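Enquirer: Have a look at this prediction, sequence included:
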Amino acid sequence: MKNKFARFLLGTAIAIALTLLLNSTVGSLYTILKWSVYGITATIVIVVLMENRSPQTTLSWLFVLFSYPTLGIILYLLFGRNSRKRKHVQTYINIAKQAIRDAETKKAASPIHTDPTGTQTSEQPELVPYSQAVADRIRLIGGDSCAGGSSANLLTNGDETFDAIRGAIAEAVHHIHVQYYIYRSDRLGTELRDLLIEKAQQGIQVRFMYDGLGSHALRDKFLAPMREAGIKVAAFDPIFAYSLTQSANYRNHRKIVVVDGQVAFTGGLNVGDEYMGQSKMGFWRDSHLRIEGYAVHDLHRIFLQDWIYAVSRTYKETWKQFMYNEDYFPHPVAVSTESKGGIQIVPGGPNYKEAKMRDVFLSLMASAKESIWITTPYFVPDQETLTFLQLAASSGIDVRILYPGKSDSLLSDQASQSYFAVLLAHGVQIYRYKENFTHAKMMLIDGKIASVGTANMDIRSFHLNYEVTAILYDMPVIDDILYSFYKDFKCSTPINPREFVHRKVSKRIVESLTRLLSPLL
């Protein structure tokens, strides 16, 4: 829908409200406000209908606007205006396009490198035909090329993950780049901050980025010692009054740490004591990756795209000062061509016209011949994903979804369960994790191809958040992921389809109501 027409409709509503305000026949301020709300609500309803969104999203907005008009207006201004999306992310789109062009040019110029020991490292992976076909298809959808000369280690839960991250940071000699959706100023957050300060005081370049909404609780008192030590600090789309209605809906959900351009980390864990099992949630199950080799370059490029966008009004750093500097993109020396397989780094976000992360996941699932195993803390699929899972299970593929036994979001949990009945009826196996909450975001296809990243199996991760996932082909770490799934299934209880169908009517009503809101979660 054109912005001019939207402004015209909104202006009309305001004019009606002002007319009512000046009309002496209106008996009370309450009546004036009531009719103003009705007028604005009617305008928004027309806008939503004319934008031709998906039926599911349209119905969700209509439900909120008609049931709670005042709340609906506020939510729409913050999260609903499609016309803001392309305008808001255009700067990011331009940065990403330049980054991709430069990266592809650099890859083509030097596909093989010999390190000082005489070992050759190659960016071209050796994949079996099955994996190569999947990687090529995902590249065409919009993912990076699959990177060879790389290795990955699965890190399970907070202890393993943060021990590995602290170890890499302690060994840094040139730069440390850190990005999180949620970074808390609690014990773990303070400990990691102080380590970054220590490294900055040693002359190491440190860049620290956090999401403006996810880490809104970070205060200057916590960040000031970092800046004083020379650390460059940036918020991705900070929540200011003037930008709230433009950026609140498009959050950066990525978790990336890159050290010296040689080792990187990504996956499900943010920084907070809850990820160490030290909160009211209790035990916290999660998964992360430690990556070395050429795949680090692709993950590093995504961090730098976010960074350059975030600091566009402050540090004025440019893409080229990083891309053509071997201190930031050094030739990998730790991983040789003897390492088979490859890693494909895939970003997703509102800068893409389509739901790229969703399409990548569907492409992975479409390659399955035997099994599709998924673990996700939030399961709010769009219609395309829901239909595909039903068809896959009906065709005899072993489809399993590992879901938390206890959720940290009551609304999301109720909405998620509204999808279970139809999936169970088609043969999908759904497991509830007995030990508590699982926050891991993983997928395993036929026990041969795996995905570990930041994206949940929900509409927000598919359409609205900046996300990243690492797809692993023909690598030893896939066996570790397979074993991890087996362990988690043993610690879980499969939902009995017959018992689930006969759950209380009141619970089914709540699930159905929250499902109407699922596109807004």
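Expert: That came in fine, so what should we check first?
Enquirer: contacts, neighbours, all on C-alpha from now
Expert: Will do.
Enquirer: Run through who's touching stretch 7-19.
Expert: Residues from elsewhere that reach stretch 7-19 (CA atoms under 8 Å, 6 or more residues apart in numbering): 32, 33, 35, 36, 39, 40, 43, 44.
Enquirer: What residues of that stretch count as buried?
Expert: Going by neighbour count (16 or more other CA atoms under 10 Å), the buried part of stretch 7-19 is 9, 10, 13, 14, 17.
Enquirer: Check which helix or strand the second one maps to.
Expert: When elements are assigned from DSSP states H and E, residue 10 belongs to helix 3-22.
Enquirer: Which helix or strand lies directly C-terminal to that helix?
Expert: The helix or strand immediately downstream of helix 3-22 is helix 29-50, counting by DSSP H and E.
Enquirer: so what does that next one touch, helix or strand wise?
Expert: helix 3-22, helix 55-67, helix 69-75 (3 or more CA pairs under 8 Å, 6 or more residues apart in numbering; DSSP states H and E).
Enquirer: helices or strands next to the host helix or strand of residue 100 in the packing?
Expert: Using DSSP H and E, the element containing residue 100 is helix 82-109. On a contact count with 3+ CA pairs under 8 Å, 6+ apart, helix 82-109 meets helix 244-247, helix 295-310.
Enquirer: ok, and here's another one to check against it:
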Amino acid sequence: MWPGDDAFRLFTEGDELYAAMHAAINGAKREIALESYIFADDEVGRALADVLAERARAGIDVRVHLDAAGSLFWASRKLDRFLRDNDVTLRWYHRWHWSQPLRYNQRNHRKLLVVDQRQAFLGGFNIHRENSRRYYGERRWRDTHVAMAGNQAKQAQAAFEALWQRCHWQAAPETDSPSAVVLPNKTADCAHRLRCIFAAMFASAQHHIEVTTPYFVPDGWTQRALGQAAERGVSVRLLVPRKSDVAPIRWIARRIYARLQCRGVRVFGYHARLLHAKTVTVDGDWASVGTANLDYRSLFVNHELNLCARNRKLASTLTKQFETDLASAVEFSTTWPRQRMTARMLAPLAWAARRWL
């Protein structure tokens, strides 16, 4: 059943999400807009490419916006040619060019599908077999996506159009103060909108905050907001990978975790699978699901997109999933063993390069 204007459907399994996306694409009447950081030339990617191509051949306007850096080792020229040969309008975001090397650092990290401005899917799931139990088995990535309709689908389409046209996103007047909004991190009036939203959510918390993120290297403002919440009695719990897959982040994160733990924040390391979900809940009332990690790259550099909603049902579902994930996590001790000399020496360098990690 598709969600209504004020309802959302949460996905935590890739196979279920991809099936729902295929169904939405097959039902398209006018247009399909897709963004993905990774679009792999594998079983999952080729299956989605097939349904996109079929709709494009049927006369539907199909546009696909992929990140050149994210898909560098996943996509292929064959996949590119297949989409273009079947009338799909394909665009690569910031392909490498020697004359503009620095722009390659800014990436389109968004994962979004909008169909007919009526149905939208947004979250952390990329398009690759690593998210599929069918193809990757029990070690599939742990991720979260949300489906939405109504005003939020229209907002998602507007966000897609803004980046496609290389212009700044701006909220329509009727969506200035909604109970749910789809927000890019870069808007016409703020270059780091999501950082401001997260800080406001943490500052308003009265009872509890639950954060799930695979990469946790936030700026000082965000760290202070979490620490201050814990110090005023809010239960603040952070779920991160037990061992990050990016070494420099491991060197930095330990110091950040220890600093926050001293202020009362509890940190848990998820170890069952590779953690890739990006969610926030506050007081069982506010919720956020999307593509943004709590790190410098997502908050300040990349293009990201999150659903931010004041919706108790969505927040409750996310909280239940958080508790389920905690069963496969261990709480980090407040007394950390001494790091190896190499890690201690490299941590300051990694922090200095945090915008590039």
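Expert: Yes, it's here. Computed from a prediction, not measured in an experiment: that's the story for all the values here.
Enquirer: Can you find the partner of residue 65 of the first structure in the second structure?
Expert: Aligned by TM-score structural alignment, residue 65 of the first structure pairs with nothing in the second structure.
Enquirer: Quick check: the gap between residue 65 of the first structure and residue 250 of the first structure.
Expert: To residue 250 of the first structure, residue 65 of the first structure is 21 Å away according to CA to CA, to the nearest Å.
Enquirer: same check, this time on residue 35 of the first structure
Expert: Taken as CA to CA, the span from residue 35 of the first structure to residue 250 of the first structure is 31 Å.
Enquirer: Same question for residue 259 of the first structure.
Expert: When residue 259 of the first structure is compared with residue 250 of the first structure (using CA to CA), they lie 27 Å apart.
Enquirer: that's a strand at residue 90 of the second structure, yeah?
Expert: Yes - looking at residue 90 of the second structure with DSSP: H, G, I helix; E, B strand; the rest coil, it is inside a strand.
Enquirer: Need the counterpart of it in the first structure.
Expert: Looks like residue 90 of the second structure aligns to residue 233 there (TM-score structural alignment).
Enquirer: Residue 142 of the second structure: how many residues sit nearby?
Expert: 22 (other CA atoms under 10 Å).
Enquirer: Tell me the residue in the first structure aligned with it.
Expert: Under the alignment (TM-score structural alignment), residue 142 of the second structure pairs with residue 285 of the first structure.
Enquirer: Next one: its match from residue 307 of the first structure, what distance?
Expert: 29 Å.
Enquirer: same question, residue 32 of the first structure
Expert: 47 Å.
Enquirer: More neighbours: which of these two?
Expert: Set side by side, residue 32 of the first structure and residue 307 show more neighbours around residue 307, with 26 against 19, by other CA under 10 Å.
Enquirer: and the more buried one, what does it touch?
Expert: 209, 234, 236.
Enquirer: What's the match for residue 356 of the second structure in the first structure?
Expert: Match for residue 356 of the second structure (TM-score structural alignment): residue 520.
Enquirer: coming back round to it: so which of the contacts of residue 307 of the first structure persist in the second structure?
Expert: Retained in the second structure by both residues aligned by TM-score structural alignment, their matches' CA atoms under 8 Å are the following of the contacts of residue 307 of the first structure: residue 209.
Enquirer: Please, where are all the helices along the second structure?
Expert: 14-26, 43-57, 77-85, 133-136, 150-164, 193-204, 220-231, 247-261, 296, 312-326, 341-352 (DSSP state H).
Enquirer: Can I get those helices in a markdown table including distance to residue 124 of the second structure?
Expert: Compiled in a markdown table, the helices of the second structure are given as follows (distance: least, CA to CA, whole Å):
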| stretch | distance to residue 124 of the second structure |
| --- | --- |
| helix 14-26 | 10 |
| helix 43-57 | 15 |
| helix 77-85 | 22 |
| helix 133-136 | 16 |
| helix 150-164 | 15 |
| helix 193-204 | 16 |
| helix 220-231 | 21 |
| helix 247-261 | 19 |
| helix 296 | 17 |
| helix 312-326 | 14 |
| helix 341-352 | 25 |
